[in-house]
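A.B. asks: mind folding the following:
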Amino acid sequence: MAVTTKKKVVRALVNSLPMALKRYVLELLTTDLHPGVAQGADGERVNILLTQSIDASDTGNYTAAEQALEDAIIIAPNDPRLPPYLSRVRFLRDRANNPDALAETEKMLATLAAMDAEIGKKAIYVPGEFWETWGSFNVRILKEYGVENFKRTVSHNYQNWMMIGKDDPQVRRLQELWPSHRSHQPWLNAMEAPSHVGTPNGFQSDNHEYPLADLQQREVYRVAVGQLWEYVLSTDTSGIVDGLTELELGNPLRIWRNGSLISSDVAHSIKERNLLLKNLELNGQENLTVAELGAGHGRLAEIFGRTTNYRHVIFDITPALYVSQWYIKRAFPSERIFEFRPFNSFAEIEEELRECRFAFFTPNQIEQFPDDAFDLFINMNSLMEMRIDQIHNFLSHISRLTRRAFLSRQWFKRHYDEDKQSVEKKDFVLDNRWKIILDEIDDIYPDFFIQIWSKESDSIS
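C.D. replies: A predicted model of the protein is given here:
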């Protein structure tokens, strides 16, 4: 019997069960007992060797890292954790000795240096300690793995968060939302095991394992992404979900839904795009200009680009600005792109910018733009990671630059040890020309609030 036929039979059997029993069976499908993992003294020795390998690879000693893993495989030849790590070490070793990869890295570093020099022209735009720390970590990861693999490295630090434990707020919320669509599809989706690349879960020296190399954590992630996709599909009044898939560009960790790639990035972006357009009574064909502060890898620019005729302008710090520019250029090869460069006045770039579908700028360059330059402005989860003086500065620019509406999602309250400050909802307020037309708890991540502000005195012609 063909695999696809077997899957259809399984689906039919599962669907025939009473609802409570069906959900129980689907839960059982996610249970995994790590077959092949060594126990006792052998297990302890394997874990020591695995840690030694990770530490060695972090310092560039790939020979020692490979030897430690080979020794571990002799002890536990069926341990499912070890082959991905061995492949990753070999990948890192080969890339570190590849002249073309090294040349690309040097080109990236030169571009990042130019971007950072531009940002450094005014202190208010220099990232605080929080993003200085994470930015340095992301640059290191990009140097090791290459921007071509960013969807399984730095994108986990932008929006594609690690939903790997059943106590994760998003995982819990997606379980709560399951009755709203009652789809069994999340448990039937297929997901690849990571072959050789993936970011450590944080930059602390004692936390360098890639969580999605762990079978149980990968299962939680697979089901959670599937549940997110089904929820967005069930609430998609615009009808765009079925026509969108995760792009292969950037080497995502692939999850297949009936043969099509899905991802949390695409699902979140569709949800946010639909929320904004629905509340503003737009259909995506109004030829508007959208500005976004802190765009991650460009996921919203991609979805707006694939589903509307809007122009998209991104302001960001490094290395995210480099990643989003790299990605959008390749995702939209036929579109005109305004790539980052220094300039002294808006008049220098105005004519060229008018002809471009996408454009990329450092945060300080926002000062060069004239009032009412954009129809819509978006910030998802990055104002909340800035110093208070930076938050107020950007809100002032957003207020003057935006003609119609501002979409914002931030923490209700968050303390940052790095910058020795706390931010909360009351810190994100526009001036008296604006009113709130949407103010609600994020339906996927309840620690966030999401708002749409509308400029009362302006309208789109």
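A.B. asks: please count neighbours and contacts with C-alpha atoms only from this point.
C.D. replies: Fine.
A.B. asks: which residues in this protein form strands?
C.D. replies: For the chain, the strands defined by DSSP state E cover 190-191, 255-257, 260-262, 289-293, 311-315, 337-338, 358-361, 374-380, 402-411, 413-416, 421-424, 434-441, 448-455.
A.B. asks: with mean neighbour count and distance to Pro179 as extra columns, can I get the ones you listed in TSV?
C.D. replies: As requested, the strands of the chain are exported to TSV (neighbours: other Cα atoms under 10 Å; distance: least, Cα to Cα, whole Å):
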stretch	mean neighbour count	distance to Pro179
strand 190-191	18	22
strand 255-257	20	20
strand 260-262	20	21
strand 289-293	23	34
strand 311-315	23	36
strand 337-338	20	43
strand 358-361	24	39
strand 374-380	22	27
strand 402-411	23	25
strand 413-416	15	29
strand 421-424	15	32
strand 434-441	15	19
strand 448-455	20	22
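A.B. asks: second chain to compare with the first, below:
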Amino acid sequence: MRRIFERVEGPDPELQSLVSMLEYFEKEGGKYAPSGFWDSLDRLHVRDLLAGNYPLFKRTLAFQYFTWLPSPTNVQVRNLVRIWMRHPSIAAIGPRLACSPRQRFPPSATRISAPRFRMPTPIYLMFYRLFVGLLRHHAVGEDRMHLVDRLEEPAEGGPLEVYWDRRLVSQDLYNSILELRAIDRFVHLAPNSSRVAELGAGYGRLAYVFLKSEMCKQYVIADIPPALYVSQRYLRVVFPELRFFRFRPFEDFSEVADEFESSKLCFLTPDQLEHLPAKYFDLFITISSLQEMKMELVSLYISLIDRLTGGYCYVKQWREWHNPVDDLTVGYRDYPIPLSWRRIFARRHAVQSGMFEALWEVPRRGGGG
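C.D. replies: Predicted coordinates for the structure are as follows:
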């Protein structure tokens, strides 16, 4: 990795912060180092960012986080059509929904997202418009907080241009609203009251919805670079008014406690979670992350979540996934969930039915010191 980021030229402070993260984690990440699968992807992502492609990351890197360009026969599309047929609405896919017929993609899009990448032609974008409309229709049916009508997709990162009543919208926005709603239905989040952590946040799509809807007192993202760099840069642009704790090395929580606890949004590498006080978080979230790790790292993270959380843990992962690089297969029953956790629900996801989502109540006492 070092030979890649030594190419940074000039005083660009944003790219220098990426280099600082990479240097720190290469030295201190230790047992939290990613699997071979993610190490290979991270190298591609770093090259793309160093080439200046951050402005369109929602058309490149995001396809390796939680964004899709599905085919018409994709399981998500089939599920959304079935959901729509229960309560059909022409308005959901009517003229209020618009999609630009020609949209630019950087050349790196095919390299980063191959082999599943489809270069969006005007015909494909007509279909993609319907896909987003069907997902919005489902989100409206689940949304008792009326976030679908209140929120719009930030233009930062260059998302595919899909509009509802001339407001920029996206599949990422609606998936995040559905995830927040799945949690809130049982947790009953009070505005600005909970400390929330997310492990492996991608570019910060779910953090955006939590913060925009004021459903947290504090949101802490723990991730490895370059994803940590992308989410930090993105959310600082989207929420310039918020107080941030930017990533930095520290050896003891007492060094940063006052600033950290008073910040609305904080960024850490996973190893830094070890410095936080026990039961610091009310809610811990991890989505499409654990199945890509070796089992010893999965066990380490779950133990860490147990120590840091006094409240709830929401997990959304593939029901079974094979990591071809490390030749590992991880399924729902492989996760070493502590016996002290009380399962509230565990179910197949309604849209991404190859995934499960589950919520556990985590004891507010115990879990280590």
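A.B. asks: circling back: of the strands of structure 1, which is nearest Trp131 of structure 1?
C.D. replies: Trp131 of structure 1 lies closest to strand 413-416 among these, at 10.6 Å (Cα to Cα).
A.B. asks: what's the mean distance for the closest one versus structure 2?
C.D. replies: Strand 413-416 of structure 1, aligned to structure 2 and superposed, deviates on average by 1.0 Å (mean Cα distance after the TM-score superposition for structure 1).
A.B. asks: now the residue nearest the centre of structure 1: closest residue in space, sequence neighbours ignored.
C.D. replies: Nearest residue to the geometric centre of structure 1 (Cα atoms, centre = their mean): Gln159, 2.9 Å. Leaving aside its chain neighbours, Gln159 of structure 1 sits nearest to Asp265 (6.5 Å; criterion: Cα to Cα, 6 or more residues apart in numbering).
A.B. asks: check contacts around Gly157 of structure 2.
C.D. replies: Tyr54, Pro55, Leu56, Phe57, Lys58, Arg59, Tyr234 (Cα atoms under 8 Å, 6 or more residues apart in numbering).
A.B. asks: related to what we said a few turns ago, of all the strands of structure 1, which lies closest to Gln170 of structure 1?
C.D. replies: Distance to Gln170 of structure 1, taken as Cα to Cα, is lowest for strand 448-455 among the strands of structure 1, at 10.9 Å.
A.B. asks: average offset of the closest one relative to structure 2?
C.D. replies: Counting by mean Cα distance after the TM-score superposition for structure 1, strand 448-455 of structure 1 comes out at 0.6 Å.
A.B. asks: what's that strand aligned against in structure 2?
C.D. replies: Per the alignment by TM-score structural alignment, strand 448-455 of structure 1 matches residues 355-362 in structure 2.
A.B. asks: what's the match for Pro211 of structure 1 in structure 2?
C.D. replies: Aligned partner of Pro211 of structure 1 by TM-score structural alignment: Arg118.
A.B. asks: could you list every residue that touches its match?
C.D. replies: Here Arg118 of structure 2 is in contact with Leu69, Thr110 (criterion: Cα under 8 Å, 6+ apart).
A.B. asks: go again using 10 Å as the cut-off
C.D. replies: Trp68, Leu69, Pro70, Ser71, Ala109, Thr110, Tyr124 (Cα atoms under 10 Å, 6 or more residues apart in numbering).
A.B. asks: distance check, the aligned partner of the residue nearest to Gln159 of structure 1 in structure 2 against Leu80 of structure 2.
C.D. replies: Residue pairing (TM-score structural alignment): Asp265 of structure 1 is matched to Asp172 of structure 2. Distance of Asp172 of structure 2 to Leu80 of structure 2, given as Cα to Cα, to the nearest Å: 15 Å.
A.B. asks: repeat that for Val220 of structure 2.
C.D. replies: 32 Å.
A.B. asks: could you do Gly133 of structure 2 as well?
C.D. replies: From Gly133 of structure 2 to Leu80 of structure 2 the distance is 10 Å (Cα to Cα).
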